[in-house]
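Undergrad: sequence first, predicted coordinates after that:
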Amino acid sequence: MANSYDLRVHDEKGRLDKYISDKIPDLSRTRVKELVKDGNILVNSKKEKVSYKVQENDQIFVSVPAVKPLNIKPEDIPLDIIYEDADVIVVNKPQGMVVHPSAGHPDHTLVNALLYHTRNLADSPEGFRPGIVHRIDKDTSGLLMIAKNAKARESLEDQLAHKTNKRQYLAIVHGNFGEDDGLVDAPIGRNPHDRKKMAVVENGKNAITHFKVLEQFKGYSLIMCQLETGRTHQIRVHMAYIGHPVAGDPLYGPRKTLKGKGQFLHAKVLGFEQPTTHEWLEFQVNPPHIFEERLSELRKKQVTK
């Protein structure tokens, strides 16, 4: 059932999203932002931005649509849980698993597995991605943080937005480097010639990837990437853009590549502030066996660095 609220500002000050989340504790600032975007919040009968500064006697109307029913079936799929408390879960996602249900993947996803593990997952407005605050591609392995309640979701999403968390990825890429490290600062958007792909485009969203060269082999390199932003396929697009596509990448890489089951990309390190205690938490996991196996094979070949 939908809920509605009529609020009148008295002597309060500050941003619209903070004012509303303070007055209606069930609404996080992230949820308020979504409601504003969808036109469900009006100030003096007009749409305003979340950054609008409330003023005395402002009349604010908030309409909260009912959350779409969750029709996702919990599935008894093994999970590699690295850490869990009352607010968050950190999971090591295997290569080949989709994060949340979609038209092409209605089940057998990480969300199906999480719902079997616990019913305490933060609501999502769409209904199909409870607990999910960020994602990695199906064939990318590694660490993800999951929110168990609205407060945790808001905190983790704020950390992502303000770039205060830590995300480092291992990747085997084509080619060798003349430098020890580098930075790719290039906007990413939908590929105008292929809607299934992303690309560096002039009107894309700001995207920044830092990388460090760890090892070099004959025709390949092992690098560590650190995300400053989190765009769809960011590392895959950026590395292809500078001429070093991720090995095994079926979308952005060459056909002649390392034998595997998709891109050799692994979310190795994840760090963030615990939403309640504000303690810094940091985790790391080794890449899957197939990743290590290909590295071992490459190390037996000529090393250029």
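TA: Looks like it came in fine.
Undergrad: please count neighbours and contacts with C-alpha atoms only from this point.
TA: Fine.
Undergrad: for the strand or helix carrying residue 267, packing partners?
TA: Element membership for residue 267 (DSSP states H and E) is strand 265-273. Helices and strands touching strand 265-273, by 3 or more Cα pairs under 8 Å, 6 or more residues apart in numbering; DSSP states H and E, are strand 141-147, helix 150-161, strand 166-174, strand 280-284.
Undergrad: as TSV, those with mean neighbour count and distance to residue 71 would be great.
TA: Shown next, in TSV, are these (neighbours: other Cα atoms under 10 Å; distance: least, Cα to Cα, whole Å):
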stretch	mean neighbour count	distance to residue 71
strand 141-147	26	19
helix 150-161	20	20
strand 166-174	24	31
strand 280-284	14	32
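Undergrad: in a markdown table, list those along with distance to residue 105.
TA: Converted to a markdown table, the helices and strands packed on strand 265-273 look like this (distance: least, Cα to Cα, whole Å):
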| stretch | distance to residue 105 |
| --- | --- |
| strand 141-147 | 17 |
| helix 150-161 | 24 |
| strand 166-174 | 25 |
| strand 280-284 | 28 |
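Undergrad: presented hereafter is structure B, for comparison with structure A:
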Amino acid sequence: MEEVLEFTIDPDSVSGRLDVIVAKASGLSRAKVQRLIEEGHVLVDGRPRKAGFKPSPGQKIHLSFPPPEPGGILPEPIPLKILYEDDDLLVIDKPPGLVVHPGAGHKTGTLVHALLHHSPEIAAIGEKGRPGIVHRLDKDTSGVMVVAKTEVVKRSLQQQFKERTVKKTYLALVRRAVREDQGRIELPIDRHEADRKRMGVGTKKGREAATAYQVLQRFPEFTLLLLHPETGRTHQIRVHLA
């Protein structure tokens, strides 16, 4: 069944461009909304309009999400550990060693391939190559992931992650003795100057990054930490604990 989003322009709202209004209401990028408008998937009071059209208060906006394009990523029967599932979302326990979505060097055998086998309907949800994905975990990291099964839920989850209302907690075993029982690591993260495929700390152009930690248990050569990343940089925890 085709998924749609319908809403009415607030009588008290300030007039603006159609593409800007729809992007804000849907959570989609403005570029994607403009493509949908060009393809006739956005109607104002039942009529197609240009991206620059300015709807009036009280007019009804209808956005229909097109079906997925044929081809693309093929489903694979990869086992999933499902913690919860309903018509809107799926919660899984991702094992270490499993890549979340296809990319360079990982064309098959990813979590996305497994999700498409379990729930084919998510093929139309989200970005091409990342259906249903609203957040990710590194290949070697295990943990809970939430997957969207509808566009509405995807936008809602993405907004929650963006506003940091989702609390992320990680466990890490580090090969060192951590003296303080708790603390906060605040170091900027950027691409490594010598190896652009790696991330590093301390560069002037690095992006702000902060991770709070608490010691759970100490061993002769290791320390078990409970971590709360306050920002979401690539490989943040691994870089901060290096």
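TA: Arrived safely, thanks for sending. Just so it is clear, the structure is predicted and the values come from calculations on it, not from any experiment.
Undergrad: what span of the first structure is the longest strand along the second structure aligned with?
TA: Longest strand in the second structure, counting residues (DSSP state E): strand 210-218. Against the first structure, the aligned range for strand 210-218 of the second structure is residues 208-216 (TM-score structural alignment).
Undergrad: now do the buried residues in that stretch.
TA: For stretch 208-216 of the first structure, the neighbour count (16 or more other Cα atoms under 10 Å) marks 208-213, 215-216 as buried.
Undergrad: likewise for stretch 103-122 of the second structure?
TA: Residues 108-118, 121-122 are the ones in stretch 103-122 of the second structure that count as buried (16+ other Cα under 10 Å).
Undergrad: first-to-last residue distance for it?
TA: Start-to-end span of stretch 103-122 of the second structure (Cα to Cα, to the nearest Å) is 19 Å.
Undergrad: please enumerate residues in contact with that stretch?
TA: Contacts with stretch 103-122 of the second structure, where a contact means Cα atoms under 8 Å, 6 or more residues apart in numbering, come from 73-80, 98-102, 123, 130-132, 148-150.
Undergrad: picking that back up, contacts for the longest strand of the second structure?
TA: With Cα under 8 Å, 6+ apart, strand 210-218 of the second structure has contacts from 177-178, 180-188, 223-231, 237, 240.
Undergrad: keep only those of the residues you listed that are in strands.
TA: In strands, judged by DSSP E, the following of those are found: 182-186, 223-229.
Undergrad: filter those residues down to the buried ones, ChimeraX style.
TA: Buried residues within those, by 16+ other Cα under 10 Å, are selected in ChimeraX with:
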select :223,224,225,226,227,228,229
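Undergrad: the match of strand 210-218 of the second structure vs the second structure, average distance?
TA: Once fitted to the second structure, stretch 208-216 of the first structure is off its aligned match by 0.9 Å on average (mean Cα distance after the TM-score superposition for the first structure).
Undergrad: returning to what we had before: quick one: the longest strand of the second structure to strand 170-174, angle?
TA: Counting by axes from the mean of the first three to the mean of the last three Cα atoms, to 10 degrees, strand 210-218 of the second structure points 60 degrees away from the direction of strand 170-174.
Undergrad: just the angle between strand 210-218 of the second structure and strand 223-229, please?
TA: Between strand 210-218 of the second structure and strand 223-229, the angle comes out at 150 degrees (the same axes, to 10 degrees).
Undergrad: off-centre distance for strand 210-218 of the second structure?
TA: The chain centre lies 25 Å from the centre of strand 210-218 of the second structure; the measure is Cα atoms, centre = their mean, to the nearest Å.
Undergrad: again with stretch 153-171 of the first structure
TA: 8 Å.
Undergrad: span of that stretch from start to end?
TA: One end of stretch 153-171 of the first structure sits 28 Å from the other (Cα to Cα).
Undergrad: same thing with stretch 42-50 of the second structure?
TA: By Cα to Cα, the extent of stretch 42-50 of the second structure from end to end equals 9 Å.
Undergrad: for the residue positioned nearest the centre of the first structure, what are its contacts?
TA: The residue lying closest to the centre of the first structure (Cα atoms, centre = their mean) is residue 134, at 2.2 Å. With contact taken as Cα under 8 Å, 6+ apart, residue 134 of the first structure is in contact with 144-145.
Undergrad: relative to residue 153 of the first structure, how far out is it?
TA: Residue 134 of the first structure is 10 Å from residue 153 of the first structure, where distance means Cα to Cα.
Undergrad: before we move on, the earlier item: ok, the buried residues of stretch 103-122 of the second structure vs residue 55 of the second structure, which is closest?
TA: Residue 55 of the second structure lies nearest to residue 122 out of these, by Cα to Cα, at 31.5 Å.
Undergrad: hmm, back to that, to residue 196 of the first structure, which of the helices and strands packed on strand 265-273 of the first structure lies closest?
TA: strand 141-147 (20.7 Å).
Undergrad: post-alignment, the closest one versus the second structure, mean distance?
TA: For strand 141-147 of the first structure, the mean deviation from the second structure after alignment is 0.9 Å (mean Cα distance after the TM-score superposition for the first structure).
Undergrad: that strand to helix 150-161, inter-axis angle?
TA: Between strand 141-147 of the first structure and helix 150-161, the angle comes out at 130 degrees (the same axes, to 10 degrees).
Undergrad: by contact count, what packs against strand 141-147 of the first structure?
TA: With contacts defined as 3+ Cα pairs under 8 Å, 6+ apart, the packing partners of strand 141-147 of the first structure are strand 88-93, helix 150-161, strand 265-273.
Undergrad: what segments of the second structure are helices?
TA: For the second structure, helices defined by DSSP state H occupy the ranges 18-26, 30-38, 111-118, 151-162, 236-241.
Undergrad: with distance to residue 10 of the second structure added, can I get the ones you listed in TSV?
TA: Converted to TSV, the helices of the second structure look like this (distance: least, Cα to Cα, whole Å):
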stretch	distance to residue 10 of the second structure
helix 18-26	11
helix 30-38	20
helix 111-118	38
helix 151-162	20
helix 236-241	41
